[in-house]
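>>> pasting the sequence and the predicted model now:
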Amino acid sequence: MEDIAGKTFKVVVVGSGPAGLTAALYAARADLAPLVLEGPEPGGQLTTTTDVENFPGYPEGVTGPKMMDDFKAQAARFGADIRYGTVDHIEFAQRPFKLRVDEEHHIFAESIIVSTGASAKWLGIESEQRMRGRGVTACATCDGAFFRNQHVIVIGGGDTAMEEATFLTRYASKVTIVHRRDEFRASKHMQKRALNNPKIEVMWNSELDEVLGEQVVDGVKIKNRVTGEVQTLADVTGVFLAIGHKPNTDLFKGVLEMDETGYIITEGKSTKTTLEGVFACGDAQDSVYRQAITAAGTGCMAAMDAERWLENQAEAKAEEAEAQA
């Protein structure tokens, strides 16, 4: 990082993943020589996903890490400078923006593309973390098709859990919702939709105690929070966490407009934020779709928005210089 300390870039992409690397690809092809700072999780959430079957261009499917390596190589081919580093502070009041990386190096950016993503909320038990990507997942849309005619569980009690459970009934033979309370937080409509589905059962006052298995999920242990009894569901092969996501946007709080959860709000059909020269894409501003393909699409938009903004800035400076001449 020392070799670029103090340097000014036209575009700095903060965060990687499908959104950030697509933004880098488009910015590089526009001869903007973008710098990508990958953040604490290079490649984003897809690096913890074993198989991706729903991204166009991979007819036989691809692992998440391999796909992100392909994204990275393609962006680098056109001149994107991709570095391992985490932006921990930005001075937004000055232009160009001053970014601190890994608490020691400073660089400058004429424009910033935020692609810091969002992180799924996890329970934090050891077996859950050990089996992530091996049958434990936080995305039914991404991974549901891998569990055809199998018994899966969904952890949660809000609208997301109801939606995920209902979606999974397209593939699974049985879906058990495990909820720690005796009533759902979900809207009445979403509850009714899930509870009326013959493939869905509910374990009330219960929590995931342990995920069984080594290479793949081979059952789960569920603890009743009232009686303390632990029950083994030996036929469960998939565990879906549906307790929410947290956008990784703390760095921008108090500067960019966000919703109550922390997702960055963008302007209309664009990636423009409330601060000139800062653009947001991917899961940092998308609380609805959260797919690799939609993230990549907004990454493209952010690069194009940044390119046009930089062009307008250059034209405005040229006109000002001409007026003063």
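All right, it came through fine.

>>> going forward, measure contacts and count neighbours with C-alpha atoms only.
OK.

>>> can you pull out the helices in the stretch 1-150 of the chain?
17-29, 64-77, 126-130, 140-143 (DSSP state H, counting those that start in this stretch).

>>> packing partners for the first one?
Helices and strands touching helix 17-29, as assessed by 3 or more C-alpha pairs under 8 Å, 6 or more residues apart in numbering; DSSP states H and E, comprise strand 8-14, strand 35-37, helix 64-77, strand 105-114, helix 292-324.

>>> for the closest residue to residue 82 other than its chain neighbours, which residues are in contact?
Distances taken as C-alpha to C-alpha, 6 or more residues apart in numbering place residue 36 nearest to residue 82, at 4.6 Å, with adjacent residues excluded. Counting by C-alpha atoms under 8 Å, 6 or more residues apart in numbering, residue 36 touches 12-16, 20-21, 24, 80-83.

>>> mind putting those residues into TSV with neighbour count and distance to residue 167?
Output for the contacts of residue 36, formatted as TSV (neighbours: other C-alpha atoms under 10 Å; distance: C-alpha to C-alpha, whole Å):
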residue	neighbour count	distance to residue 167
12	30	38
13	31	34
14	22	33
15	29	30
16	32	29
20	36	28
21	32	29
24	36	33
80	28	38
81	18	40
82	19	37
83	14	38
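
>>> another structure for you, compare them:
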Amino acid sequence: MSPDSKIFETIIIGSGPAGYTAAIYAARAGLNPVLFTGSEPGGQLMITTDVENYPGYPDGIMGPQMMDDFRKQAERFGTDIRYEMIVDVDFTGDIKKIKTESGQELLSHTIIISTGASAKWLGIPSEQKLMNKGVSACAVCDGFFFKGQEVIVVGGGDTAAEEAIYLAKLCPTVHLLVRRDEMRASKIMQERVIKQENIIIHWNTSTEEILGEEEVTGARVINNITRETEIIDATGFFVAIGHKPNTSIFKGILHMDDLGYLITQPDSTKTNVEGVFASGDAQDRIYRQAVTAAGTGCMAALEAERLLAEKGII
């Protein structure tokens, strides 16, 4: 199908805090943005219950409600929100081309990417069953709810080490499950974990099942060497085996690091392709918070507006 002859000022690929914030700023600047939500409208916050660390919500808010607020605000200023996936892109010329899953092709002067990242999970049934009932992939987001309680962290990399150390400040005991006899985390992070007296490291240990009916009560784990099983009592179960940025569609087109996070210029959301900007968790492997994602969404919209003005398009 040939592309529509209309050339948009900006198209936003992905929703969530970054995409919706970019849309709010772009719409208020008169850029008439079109936003494609992707397969998970609202992003990871759609599977988050209580959000208590985002400014402006003194009593906290449910993740899906917060994203609905963002969406309504973007629509209020005229954002054209389309509930579709983008399956192909062509960024070779000054006019960028995208293709939707329905086969429609659209043209735009600028593109803002806010496709986010997805947490990696263990893949056991109880993990999904107890999601947001004690199972989490973000200690910074949810750790406060487990203050004074015993928790489990799964993983052996820097993310797991950071989450265990963070939770150790809130919880009397943190059980860290490492599936090998060593951690992949950097040496300094390993030393911090080992020095933390209330972190118990379970080496060569994997999770067989997360226990609980309505909420997490513990986990049945197995030693990968002896094959012995044991039950660890805990009310929180944090999966910290990494995140995967949703950027595969841009492979070979945009610069990305070894994990697939899009690389942007310092103090900017500019990618290696002029007119293409990256925001949110698709380019943030460090913070991964709603508030930082929103901030980079704002930056991307402002930079797109400036580029369009410099070129005399607006």
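Looks like it arrived, so ask away. Everything numeric in this text was worked out from a predicted model, so none of it was measured.

>>> now whatever residue of the first structure lines up with residue 292 of the second structure: how far from residue 281 of the first structure?
Residue correspondence to the first structure (TM-score structural alignment): residue 292 of the second structure is matched to residue 294. Using C-alpha to C-alpha, to the nearest Å, one gets 9 Å for the distance from residue 294 of the first structure to residue 281 of the first structure.

>>> more neighbours, those two?
The residue with more neighbours, out of residue 294 of the first structure and residue 281, is residue 281; 32 against 17, by other C-alpha atoms under 10 Å.

>>> would you list every one of the strands in the stretch 201-314 of the second structure?
Remark: strands assigned in the stretch 201-314 of the second structure by DSSP state E, counting those that start in this stretch are 205-211, 218-223, 229-233, 236-239, 243-245, 276-278.

>>> which of those strands is buried the deepest?
strand 276-278 (a mean of 28; mean count of other C-alpha atoms under 10 Å).

>>> and that one against the first structure, how far off on average?
Aligned to the first structure and superposed, strand 276-278 of the second structure gives a mean residue distance of 0.4 Å (mean C-alpha distance after the TM-score superposition for the first structure).

>>> what span of the first structure lines up against that strand?
Counting by TM-score structural alignment, strand 276-278 of the second structure lines up with residues 278-280 of the first structure.

>>> can I get the strands of the stretch 201-314 of the second structure in TSV with distance to residue 269 of the second structure?
Converted to TSV, these look like this (distance: least, C-alpha to C-alpha, whole Å):
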stretch	distance to residue 269 of the second structure
strand 205-211	39
strand 218-223	41
strand 229-233	44
strand 236-239	29
strand 243-245	16
strand 276-278	5
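
>>> these: which one's closest to residue 121 of the second structure?
Checking those against residue 121 of the second structure by C-alpha to C-alpha gives strand 236-239 as the closest, at 6.7 Å.

>>> so that closest one matches what in the first structure?
Under TM-score structural alignment, the match for strand 236-239 of the second structure is residues 238-241.

>>> tell me who's in contact with residue 304 of the second structure.
10, 110-112, 275, 277.

>>> any idea which of those residues is closest to residue 87 of the second structure?
residue 111 (14.4 Å).

>>> that closest one contacts residue 96, doesn't it?
Yes: here residue 111 of the second structure reaches residue 96: they are 7.4 Å apart, a contact under C-alpha atoms under 8 Å.

>>> how many residues are close by residue 289 of the second structure?
Other residues near residue 289 of the second structure come to 19 when the count uses other C-alpha under 10 Å.

>>> quick one: contacts for it?
residue 141.

>>> now do it against residue 68 of the second structure, distance only.
Taking C-alpha to C-alpha, one finds residue 289 of the second structure at 17 Å from residue 68 of the second structure.

>>> follow-up on the earlier one: who's more crowded, residue 111 and residue 96 of the second structure?
residue 111 (28 against 21).

>>> sorry, back to before: give me the mean deviation of the match of strand 236-239 of the second structure from the second structure.
With mean C-alpha distance after the TM-score superposition for the first structure, stretch 238-241 of the first structure averages 0.8 Å from its match.

>>> list the contacts of that stretch.
Under C-alpha under 8 Å, 6+ apart, the answer for stretch 238-241 of the first structure is 121-122, 135-140, 147, 151-156, 161, 217.
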